[in-house]
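# need a structure here:
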Amino acid sequence: MFIQIIQGKCTRQDDLHALADEWRRDISGGATGWLGGTYGFTDDDMFVGVVRFESREAAASNSERPEQGAWAAKLMAVMDGPMEFHDCDDVMLLMDGGSDRAGFVQVIRGRVDDPARLKAMFAETDTIHRMRPDILGATLALEADGTFTETVAFTSEDAARAGEAEGAPESMREELEYAMAGATFYDLHRPWFESA
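The predicted structure follows:
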């Protein structure tokens, strides 16, 4: 799997959401290898999109389509400024990778000097599921320099906050502190989802 993270400031949220609906309705049919996406806005108008493709080649092929280019120009026009794009070939899934039923999504961006350590923690699916039943699934996307984007789907924000308040078990506390040191959290209170 290949994941592209897109983010940028956007105060024209309704316009962007309408463009996303347009893409799904009119353009997604020709996007070979597109699997889906998770999208939303933070309270301070940061748009975050986490888009999944079968491969980097499929994503590149989609980007080269004329209709995709025309749509992307309309997207840029509604943004408040430039957008960031992060491409990740190194992807892990936790419990099938998430859920379109999530009531709350948290996107976490950070950087570690030992990606293998982070991946080992992420692979503790059974422990994480027992510890946090409010988590429906997640994806971990790693860039070559150790920058990571974790996208976590929760049943609801209330459940997520209750789980946070309980804290991690002793066995995972050190690893979580390592992974989250200096990380930025993007809370998507009203996420939306698209699937192929």
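# make it CA atoms for all contacts and neighbour counts henceforth
Fine.
# any idea how far A196 is from R109?
A196 is 25 Å from R109, where distance means C-alpha to C-alpha, to the nearest Å.
# again but with E174, I slipped
18 Å.
# again with I135
The spacing between I135 and R109, counted by C-alpha to C-alpha, is 18 Å.
# and whichever strand or helix holds M172, which residues are buried?
For M172, the host element (DSSP states H and E) is helix 170-180. In terms of neighbour count (16 or more other C-alpha atoms under 10 Å), helix 170-180 has its buried residues at 175, 178-180.
# Kindly reformat these as JSON lines containing distance to P66.
Formatted as JSON lines, the entries for the buried residues of helix 170-180 read as follows, by distance: C-alpha to C-alpha, whole Å:
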{"residue": "E175", "distance to P66": "45"}
{"residue": "Y178", "distance to P66": "43"}
{"residue": "A179", "distance to P66": "40"}
{"residue": "M180", "distance to P66": "40"}
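# Out of these, which is nearest to F41?
Sorting the buried residues of helix 170-180 by distance to F41 puts M180 at the head of the list, at 21.2 Å, by C-alpha to C-alpha.
# what sits against the closest one?
Residues in contact with M180, defined by C-alpha atoms under 8 Å, 6 or more residues apart in numbering, are G110.
# where along the chain do the strands fall?
Secondary structure of the chain by DSSP state E: the strands cover 2-9, 34-41, 46-53, 84-88, 90-94, 104-111, 135-142, 147-154, 184-188, 192-195.
# Let's see this one next, to set against the first:
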Amino acid sequence: MFIQVIQGPCSRQDEMRSAMEQWEAERAPDVVGWLGGTYGFTDDGMFVAVVRFESEEMARSNSDSREQSAWWERTRALFDAEPEFHDCTDVTLALDGGSDDAGFVQVIQGRAVDPDRLRAMMTDTRQMQEERPDILGATLAIADDGTFTETVAFTDEAAAREGEKKEMPAEMREQMMAAMDDVRYLDLHQPWFASRMG
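Next comes the predicted model:
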């Protein structure tokens, strides 16, 4: 799997959502390898899109198409500043990656100090399900520069906040602190999703 993260400040939120929905309706059916996406805005007005493809080659083929270039030129103008891109071929899924029924999504970004440990924690779904049943699934995407984007889908925000109050096992906490650095959290209170049917 290949994940591309697109993010940047956007005050034209209704127009941005319309642009994404237009892409899903008009472009998605013809884009080979597109799997889906998770989208939303943070409280401080940052738009975040986490888009999944079967492979980097398929994503590049879409990006290089004339139709995609035309759509992107229109959409790019909706950002208040130049958006950031994080292209990630190193992708790990937990619990099938999440759910389009999630009521709250938290995007965690930072630097992967120990990528192997990060991946191992993501795949320990037994412990995840025991400790945090409010988590529906997650994706971990690591870019070539060592930065990572983890996208965690929760049943709802109230359950997520309640889960945060639980005391994390000391070993797990130590592993997390050793595996990542420069961490920041982007909360998507009203996320929306798109996915290829069938």
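# Can you give the structural similarity as a TM-score?
Both chains were compared after superposition, and using TM-score structural alignment, normalised by the length of structure 1 their TM-score is 0.97; 196 aligned residues with a C-alpha RMSD of 1.0 Å.
# what about stretch 19-36 of structure 2, how long is it end to end?
15 Å.
# buried set for that stretch?
Within stretch 19-36 of structure 2, the residues that qualify as buried by neighbour count (16+ other C-alpha under 10 Å) are 19-20, 23-24, 28, 31, 33-36.
# residues in contact with stretch 147-166 of structure 1?
So stretch 147-166 of structure 1 is in contact with 5, 50, 98-99, 101-112, 132, 134-142, 189, going by C-alpha under 8 Å, 6+ apart.
# what about it, start to end distance?
The stretch stretch 147-166 of structure 1 measures 27 Å between its terminal residues, going by C-alpha to C-alpha.
# same question, stretch 7-25 of structure 1
Taking C-alpha to C-alpha, stretch 7-25 of structure 1 runs 22 Å from one end to the other.
# E130 of structure 2 - how many residues pack around it?
Using other C-alpha atoms under 10 Å, E130 of structure 2 has 9 other residues around it.
# If you could redo that for R111 of structure 2, that was the one I meant.
Under the neighbour criterion other C-alpha under 10 Å, R111 of structure 2 is assigned a count of 19.
# tally of neighbours for the residue lying closest to it once chain neighbours are set aside?
Take R111 of structure 2 and drop its neighbours on the chain: the residue closest to it by C-alpha to C-alpha, 6 or more residues apart in numbering is T147, 4.3 Å away. Other residues near T147 of structure 2 number 20, with proximity taken as other C-alpha under 10 Å.
# ditto for the one 10 residues further on
Counted with other C-alpha under 10 Å, the burial measure for E157 of structure 2 works out to 20 neighbours.
# same thing with E73 of structure 2?
For E73 of structure 2, the tally of surrounding residues (other C-alpha under 10 Å) stands at 10.
# A196 and R109 of structure 1: which has the busier surroundings?
R109 (19 against 14).
# The more buried one matches what in structure 2?
Aligned by TM-score structural alignment, R109 of structure 1 pairs with Q109 of structure 2.
# OK, contacts around its match?
147-150, 182-186.
# any idea which helix is longest in structure 2?
Longest helix in structure 2 by number of residues, with DSSP state H as the criterion: helix 13-26.
# Please read the previous query as pertaining to structure 1.
As assigned by DSSP H, the longest helix anywhere in structure 1 is helix 66-78.
# Would you mind getting the average deviation of that one from structure 2?
By mean C-alpha distance after the TM-score superposition for structure 1, the fitted helix 66-78 of structure 1 averages 0.8 Å away from its aligned residues in structure 2.
# ok, and what's touching that helix?
Contact with helix 66-78 of structure 1 is made by 10, 12, 15-16, 19, 23, 27, 62-63, 82-83, as judged by C-alpha under 8 Å, 6+ apart.
# Compare those residues and tell me which has the most neighbours.
Tallying neighbours with other C-alpha under 10 Å puts C10 at the head of the contacts of helix 66-78 of structure 1, with 23 neighbours.
# Distance of it relative to T151 of structure 1?
Noted for C10 of structure 1: a distance of 20 Å to T151 of structure 1, by C-alpha to C-alpha.
# swap in A20 of structure 1?
As judged by C-alpha to C-alpha, A20 of structure 1 and T151 of structure 1 stand 19 Å apart.
# ok, back up a step: distance of the residue nearest to R111 of structure 2 relative to T123 of structure 2?
With the distance defined as C-alpha to C-alpha, T147 of structure 2 ends up 19 Å from T123 of structure 2.
# now do A170 of structure 2
According to C-alpha to C-alpha, A170 of structure 2 stands 19 Å off from T123 of structure 2.
# sorry, back to before: between the longest helix of structure 2 and strand 46-53, how big is the angle?
Note on geometry: by axes from the mean of the first three to the mean of the last three C-alpha atoms, to 10 degrees, helix 13-26 of structure 2 and strand 46-53 are set 10 degrees apart in direction.
# Mean per-residue distance, helix 13-26 of structure 2 versus structure 1.
Helix 13-26 of structure 2, aligned to structure 1 and superposed, deviates on average by 0.5 Å (mean C-alpha distance after the TM-score superposition for structure 1).
# Show me what that helix is packed up against.
Of the remaining helices and strands, those touching helix 13-26 of structure 2 by 3 or more C-alpha pairs under 8 Å, 6 or more residues apart in numbering; DSSP states H and E are helix 66-76.
# mind listing what's buried in the helix it packs on?
By neighbour count, with 16+ other C-alpha under 10 Å as the criterion, the buried positions of helix 66-76 of structure 2 are T75.
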